[in-house]
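Asker: how would this look folded up:
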Amino acid sequence: MNTTYALRRQEIVGALVAPRVRDVVDRWPALLIESQVFAEFHRINNVNLRNQFYKELDRHTPKLITLFRDKSTRTGKIAEELAKLMRIYDLQEQRDVNMRRALVLRALPVYLHGPDLTDTPVALLTVVTDDTTDAALFSPESICIVVEDEILVSGPTNLADSFLLPLWYPENLNLTFTFIQKIVMCLEDNKPLKGHLLTLKNDLFNE
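Answerer: Below is the predicted model of the structure:
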């Protein structure tokens, strides 16, 4: 994969029409392997994807949870959905670091976009048993990554790990993944943040 990186970049980035995800993974099946996803990210950005993501996510988590809690006390659909997530989280007897990460990653799209994310061409499908309680929101049996109505990756039980693996993200999740890329991963594209993202960044760094 390292020796074919230049060819892969030319086929994907240099294409006049963006290739379908299915075509990319058919030609380069190693991109469905977790270790190769991380290696590809390092080849592109010279950054350890997992270490950087977890370090910065954990650093921002306490303030993000505070912001989500504050929003959940207000009125409207976003507040109601955030209040539901917080209520389920607070009922858990043991709230470890993975559960806190899962809470933030589930609440972030709601906070930025609102609770309606239907017709999304890429999704994280949570797999639970029939008798699973609401706690499955944070500790599912497994998670499948669905792209263009097809399961491409299955098996992770950690929501944060699953966030690292999608090959691309859809337009209606642009704010969430821009936040992760530019604020959590510290990857700069020289484009200024606007609207909800700028407000969230200011709130996050405002002591």
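Asker: From here on, just use CA atoms for contacts and neighbour counts.
Answerer: Fine.
Asker: Leu57 against Arg101, yeah?
Answerer: Yes: contact criterion C-alpha atoms under 8 Å: Leu57 and Arg101 qualify, at 7.4 Å.
Asker: and the gap between the residue nearest in space to the middle of the chain and Phe177?
Answerer: Nearest to the mean C-alpha position of the chain, counting by C-alpha atoms, centre = their mean, stands Phe163 at 3.7 Å. Using C-alpha to C-alpha, to the nearest Å, we find Phe163 at a distance of 9 Å from Phe177.
Asker: The closest residue in space to Gln92 that isn't next to it in sequence: what's it in contact with?
Answerer: Of all residues not flanking Gln92 in the chain, Ala135 sits nearest, at 7.2 Å (C-alpha to C-alpha, 6 or more residues apart in numbering). Taking C-alpha atoms under 8 Å, 6 or more residues apart in numbering, we find Ala135 in contact with Ile88, Tyr89, Gln92.
Asker: Please report the distance of the closest residue to Ala18 other than its chain neighbours from Tyr5.
Answerer: Spatial nearest neighbour of Ala18, chain neighbours left out: Ile12 (6.7 Å); criterion: C-alpha to C-alpha, 6+ apart. Distance, Ile12 to Tyr5, by C-alpha to C-alpha: 11 Å.
Asker: Let's compare: structure for the following, please.
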Amino acid sequence: MGNYRTKLSRAGIKDVAVNAGKRSSSNPEGAASRANIKRPRRGEVNFLPNYPRGENKDTLETQRLQMVEEFKKTLADRDMMLVHQHMQRTFALRREEIVNLAPPIAELQDRWPALFSEAQLYGEFHRITNQNLPFSFFAALDRNAPQLLKLYKQRKTGAFGEKMADLLMAYEEQDKNDINAARTAALAGLPLYLKEDSSEIFKSCKEEEFHAFQEGPVALVAVVDEEDVATGIPFQPLHVSVILEDQVVMSHRSWTDALVFLFGLIYALHLSYPEKLSGFFEFIQVVLLNLDDGRKQLKPKLQALRNELE
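Answerer: Take a look at the predicted model:
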């Protein structure tokens, strides 16, 4: 296999070549062979593809610049068909830049503005994983929400249990015909059930306080008009913003839709899961979306929850 990978690398297959050229007798100053290895970790089907046939870096850069010009126009005047075609063609260039260089979010917003629009973000997720993100996510969430809520009602002891009780009390006050209420409750209770602290990631504030909350590497900040919000996740926010590296990158009226944006951006921008909510995001990845990363088994608490849902 080592010889086969060497041949693939010399042939220019980027998935392999990205980890080639490490320290050797001919390259003594190179990085150690196992340092910063870049590989699919979360069920990515297209991790680092080659350029399309007939394209090179210069032709793809021309298409990128055309998309930037389109996004300088008003929404009504943009040629979204052209943007979609160019996003498809420039996928390999974009992944090469994101995976190899890991540029700041502000720079990516300038270079790839289409990536932070809803339709193109979902398109990018499909290109990476071959999955329709919103359809798969909400179908699995709706299927598992009733059982999750039953499990939450059994978890009422300790510090996390008190917060769970507050969440369930807030849920009982919602319209039971509103599917979004059950979705929000199922997701809001998940970190509590897994005993993870979501306070630094999931936040809520008043409109006049929003600027002060617009900080941190990763956050979902919900603007509300109520005084107290259980677990920082409101059932009826005014709007919810996705924060990455102190930048507001996307927004939505629904908290659950904003979370889907955040999950899609983690894949599209090759970001790590927030450490304090790693179990929460791994549950979405492996249990809800069935994006297996090749590990033999989940963490014990996630495997136990998965067994309860089967």
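Asker: Let me see the TM-score of these two.
Answerer: Aligned and superposed, the two chains score 0.87 in TM-score terms (TM-score structural alignment, normalised by the length of the first structure); 199 aligned residues with a C-alpha RMSD of 2.1 Å.
Asker: Alignment lookup: the residue nearest to Ala18 of the first structure to the second structure.
Answerer: When the second structure is aligned by TM-score structural alignment, Ile12 of the first structure is paired with Ile98.
Asker: which residues of the stretch 1-150 of the second structure fall in helices?
Answerer: 2-10, 14-17, 57-70, 80-89, 91-101, 105-111, 118-129, 133-152 (DSSP state H, counting those that start in this stretch).
Asker: In a markdown table: those helices, plus mean neighbour count.
Answerer: Output for those, formatted as a markdown table (neighbours: other C-alpha atoms under 10 Å):
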| stretch | mean neighbour count |
| --- | --- |
| helix 2-10 | 12 |
| helix 14-17 | 18 |
| helix 57-70 | 16 |
| helix 80-89 | 16 |
| helix 91-101 | 18 |
| helix 105-111 | 14 |
| helix 118-129 | 19 |
| helix 133-152 | 16 |
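Asker: As CSV, those with distance to Leu244 of the second structure would be great.
Answerer: Below are the helices of the stretch 1-150 of the second structure laid out as CSV (distance: least, C-alpha to C-alpha, whole Å):
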stretch, distance to Leu244 of the second structure
helix 2-10, 34
helix 14-17, 27
helix 57-70, 21
helix 80-89, 22
helix 91-101, 15
helix 105-111, 7
helix 118-129, 15
helix 133-152, 20
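Asker: Next one: Ala222 of the second structure from Leu141 of the second structure, what distance?
Answerer: Taken as C-alpha to C-alpha, the span from Ala222 of the second structure to Leu141 of the second structure is 21 Å.
Asker: quick one: which helix or strand includes Ile151 of the first structure?
Answerer: Per DSSP states H and E, Ile151 of the first structure falls inside strand 150-154.
Asker: What distance do you get for the residue nearest to the centre of the first structure to Lys77 of the first structure?
Answerer: Look at Phe163 of the first structure and Lys77 of the first structure: by C-alpha to C-alpha, they are 24 Å apart.
Asker: can you check Leu165 of the first structure too?
Answerer: 29 Å.
Asker: For the two, work out which one has more neighbours and name it.
Answerer: Leu165 (19 against 14; other C-alpha atoms under 10 Å).
Asker: Looking for the alignment partner of the more buried one in the second structure.
Answerer: By TM-score structural alignment, Leu165 of the first structure lines up with Phe261.
Asker: That match contacts Val249, correct?
Answerer: No: Phe261 of the second structure is beyond contact range of Val249, at 9.7 Å (criterion: C-alpha under 8 Å).
Asker: So for these two, which residues contact both of them?
Answerer: Val242.
Asker: re the thing from before, Arg295 of the second structure: which of the helices of the stretch 1-150 of the second structure is closest?
Answerer: Closest to Arg295 of the second structure of these, according to C-alpha to C-alpha: helix 118-129, at 17.0 Å.
Asker: what span of the first structure lines up against the closest one?
Answerer: So helix 118-129 of the second structure is aligned with residues 34-45, judged by TM-score structural alignment.
Asker: Tell me roughly how far the matching stretch lies from the second structure on average.
Answerer: In this overlay with the second structure, the average offset of stretch 34-45 of the first structure from its partner residues is 0.8 Å by mean C-alpha distance after the TM-score superposition for the first structure.
Asker: now that stretch, how far from the centre of its chain.
Answerer: 16 Å (C-alpha atoms, centre = their mean, to the nearest Å).
Asker: Give me the contact list for that stretch.
Answerer: Met1, Asn2, Ala30, Leu31, Val47, Asn48, Leu49, Arg50, Leu165.
Asker: follow-up on the earlier one: His211 of the second structure: which of the helices of the stretch 1-150 of the second structure is closest?
Answerer: helix 105-111 (17.3 Å).
Asker: Quick check: that closest one compared with the first structure, mean distance?
Answerer: Aligned to the first structure and superposed, helix 105-111 of the second structure gives a mean residue distance of 2.4 Å (mean C-alpha distance after the TM-score superposition for the first structure).
Asker: same for that helix, what does it pack against?
Answerer: Under the contact criterion of 3 or more C-alpha pairs under 8 Å, 6 or more residues apart in numbering; DSSP states H and E, helix 105-111 of the second structure touches helix 57-70, strand 247-252.
Asker: I'd like to know which of these lies nearest to Leu151 of the second structure.
Answerer: Of all these, strand 247-252 comes closest under C-alpha to C-alpha, at 28.8 Å.
Asker: Going toward the C-terminus from the closest one, what's the next helix or strand?
Answerer: Immediately after strand 247-252 of the second structure, counting by DSSP H and E, sits helix 255-268.
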